[in-house]
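Student: Just a sequence and a predicted model for now, questions to come.
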Amino acid sequence: MKRVSTLFLKIAVIFIGIPILAMCIFLVPELGNLAAKLLPEFTYIKYFVFVVFYASVIPFYFALYQAFKLLRFIDKNKAFSQISVTSLERIKYCAITISCLHILVLPLFYLFADKDDAPGVVFIGLVVPFASLVIAVFAAVLQKLLKEAIDIKSENDLTV
């Protein structure tokens, strides 16, 4: 049962990466062109959009790789080990990095909202940073719980 559920999660991790890759190929260039069209007074806004979105993809895929590694540790019965704690810590830092990069883009969402007179655009811009922070907090809690479980396990191994 455990291998089936981790297999399902591994497939889910792979399928999470596919739409992001498609967005990088098709949507980010369109967003850059749209930003350049809507805000012609900011000459380098197109490249700013490219840099922020493509730079945030790097920690995203690194976090997916760490999640895949964590699932492999579970398959090998190494879930309660220091390497699992390290993977969770790296996932936490990747989520914080993604959140910080997308917070840099929030003024751009404000300029779009001001230009189109649509205040809901700013809330759409808050979705990715907020979701990344939730993932970072969740990874931090899991990391702390796993570390405490490892400590308890090592104490029990020493007493026996």
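Tutor: That came through, no problem.
Student: Please count neighbours and contacts with C-alpha atoms only from this point.
Tutor: Noted.
Student: Beyond the helix or strand hosting Ile98, next helix or strand please.
Tutor: Applying DSSP states H and E as the criterion places Ile98 in helix 82-104. Using DSSP H and E, the helix or strand that directly follows helix 82-104 along the chain is helix 106-116.
Student: Residues in contact with that next one: which ones?
Tutor: Under the contact criterion Cα atoms under 8 Å, 6 or more residues apart in numbering, helix 106-116 has outside partners 38, 118-122, 125-126.
Student: What is the burial count for Glu124?
Tutor: One correction, residue 124 is Ile, not Glu. Under the neighbour criterion other Cα atoms under 10 Å, Ile124 is assigned a count of 11.
Student: here's the one I want to compare it with:
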Amino acid sequence: MKPETLFLKVVVLLLALPILALCYFMPEIAREATAHYLGMPYLQVPVMLGEYAAAIAYFIALYQTLKLLRYIDKNTAFSELSVRALKNIKNCAIIISILFVPGMPFFVLIARGEDAPGIIVIGLIIISASIVIGVFAAVLQKLLKNAIDIKSEHDLTV
């Protein structure tokens, strides 16, 4: 195993830990946010479902990243499998941003209740980071697909 990809695999696994912790505390966070800050305790289940759906998409993207690193280790980075992994990462990033956009009004209400505008920034960072990752994965997917097409064209002419 190459040390560079090993380091990246460890980083990807470390990126999973905070979201796992957040998932553990999500019922309490959703209960507190919907009842105390929003005054709408009936929204606890939809908030939790949205957050868990975003977490599932996040973990799928991390898994696809690990698969992509495995392909790099096996020297099969220029393959349709890599293109498919990048497509899945792009889709997961889009799903995360789509799930968080309707939640932004809740971030605003909580920020007003706590007088903490940083909460709004957290929501915007999550949405922006997801969009950036999605666009980056889409660009890499397109470049990789073009490189594979050029390579297969070249193999046919030889």
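Tutor: Structure received. Predicted model, so just to flag it, every value in this text is computed and none were measured.
Student: re the thing from before, buried by neighbour count: which residues of the helix holding Ile98 of the first structure qualify?
Tutor: Buried residues in helix 82-104 of the first structure, defined by neighbour count with 16 or more other Cα atoms under 10 Å: 84-85, 87-103.
Student: which position in the second structure aligns with Val85 of the first structure?
Tutor: Aligned against the second structure by TM-score structural alignment, Val85 of the first structure finds its counterpart in Val83.
Student: So its match versus His154 of the second structure, what's the distance?
Tutor: 19 Å (Cα to Cα, to the nearest Å).
Student: and the gap between the residue nearest the centre of the second structure and Ser152 of the second structure?
Tutor: Computing the C-alpha centroid of the second structure and ranking residues by Cα atoms, centre = their mean puts Tyr58 first, at 3.9 Å. Distance, Tyr58 of the second structure to Ser152 of the second structure, by Cα to Cα: 33 Å.
Student: list the buried ones in the longest helix along the first structure?
Tutor: Among the segments of the first structure that qualify as a helix by DSSP state H, the longest is helix 127-159. In terms of neighbour count (16+ other Cα under 10 Å), helix 127-159 of the first structure has its buried residues at 128-129, 132-136, 139-140, 142-143, 146-147, 150.
Student: Where in the second structure does that helix fall?
Tutor: Per TM-score structural alignment, the counterpart of helix 127-159 of the first structure in the second structure is residues 125-157.
Student: average offset between the matching stretch and the first structure?
Tutor: Once superposed with the first structure, the aligned residues differ from stretch 125-157 of the second structure by a mean of 0.7 Å; criterion: mean Cα distance after the TM-score superposition for the first structure.
Student: Quick one: map Cys100 of the first structure onto the second structure.
Tutor: Under the alignment (TM-score structural alignment), Cys100 of the first structure pairs with Ile98 in the second structure.
Student: Can you give me every residue that contacts that match?
Tutor: Neighbours of Ile98 of the second structure in contact, by Cα under 8 Å, 6+ apart: none.
Student: ok, it to Glu4 of the second structure distance?
Tutor: Between Ile98 of the second structure and Glu4 of the second structure the computed distance is 33 Å (Cα to Cα).
Student: Of all the residues in stretch 37-50 of the first structure, which ones are buried?
Tutor: 39, 45-46, 48-50.
Student: Adding distance to Phe68 of the first structure and secondary structure, write those out as CSV.
Tutor: Conversion of those to CSV gives the following (distance: Cα to Cα, whole Å; DSSP: H, G, I helix; E, B strand; the rest coil):
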residue, distance to Phe68 of the first structure, secondary structure
Leu39, 40, coil
Ile45, 35, helix
Lys46, 33, helix
Phe48, 31, helix
Val49, 29, helix
Phe50, 27, helix
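Student: Distance to Leu31 of the first structure added to those, as TSV?
Tutor: Putting these into TSV (distance: Cα to Cα, whole Å) gives the following:
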residue	distance to Leu31 of the first structure
Leu39	12
Ile45	10
Lys46	8
Phe48	11
Val49	7
Phe50	9
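Student: Out of these, the closest to Lys10 of the first structure would be?
Tutor: Of all these, Phe50 has the smallest distance to Lys10 of the first structure: 29.2 Å, by Cα to Cα.
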